[in-house]
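K.L.:
attaching a predicted model along with its sequence, questions to come.
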Amino acid sequence: MVRLYRENRSKFYRVKCPDCENEQIIFEKASTVVDCVVCGHVLAEPRGGRAALKAEILAELE
């Protein structure tokens, strides 16, 4: 069966920094290191496909 439309299977996450409690939205498949904008703590590191998240996930966004 051929799909007529391509659905997006990637997600965004609202995460909380473990150091400063700042909430930030990051992409599930980040291709670069994602740092906290407040304190600079690494929140996600690229791992080829999905990023390795180093922060607590608060919500999954679509």
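P.N.:
Arrived safely.
K.L.:
can we go C-alpha only for contacts and neighbour counts from here?
P.N.:
OK.
K.L.:
make sure residue 41 is actually in contact with residue 19.
P.N.:
Yes: with contact defined as CA atoms under 8 Å, residue 41 reaches residue 19; the gap is 7.2 Å.
K.L.:
with neighbour numbers in mind, choose between those two.
P.N.:
residue 41 (16 against 12; other CA atoms under 10 Å).
K.L.:
adding another structure so you can compare the two:
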Amino acid sequence: MAGNFYTVACPDCENEQIVFGKAASEVACAVCGHTLAVPTGGMAEIEGDIVDTVEAR
């Protein structure tokens, strides 16, 4: 299972959170609850600004 982890900035509160690029479930912001990633069966649809790639495989 190859994939990348990304630091994503929430569009609502600017909180930065690490998200797996192939997330299998919805990922919500830990501060405000805004959805940051939606699973699509492959690469997750990221709904925020990708700040950095934490781990590239």
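P.N.:
Happy to help now that I have it. Fair warning: this is a prediction, and the values are worked out from it, not measured in the lab.
K.L.:
in structure 1, which residue range corresponds to stretch 13-23 of structure 2?
P.N.:
Stretch 13-23 of structure 2 corresponds to residues 20-30 in structure 1, going by TM-score structural alignment.
K.L.:
what comes up buried for the matching stretch?
P.N.:
23-24, 26-30 (16 or more other CA atoms under 10 Å).
K.L.:
dump those into TSV; add secondary structure and distance to residue 55 of structure 1 as well.
P.N.:
Formatted as TSV, the buried residues of stretch 20-30 of structure 1 follow (DSSP: H, G, I helix; E, B strand; the rest coil; distance: CA to CA, whole Å):
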residue	secondary structure	distance to residue 55 of structure 1
23	strand	10
24	strand	10
26	strand	10
27	strand	13
28	coil	12
29	coil	15
30	coil	14
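K.L.:
for the most centrally placed residue in structure 2, give its distance to residue 40 of structure 2.
P.N.:
Nearest to the mean C-alpha position of structure 2, counting by CA atoms, centre = their mean, stands residue 19 at 3.5 Å. Separation of residue 19 of structure 2 from residue 40 of structure 2 (CA to CA, to the nearest Å): 14 Å.
K.L.:
do the same with residue 5 of structure 2
P.N.:
16 Å.
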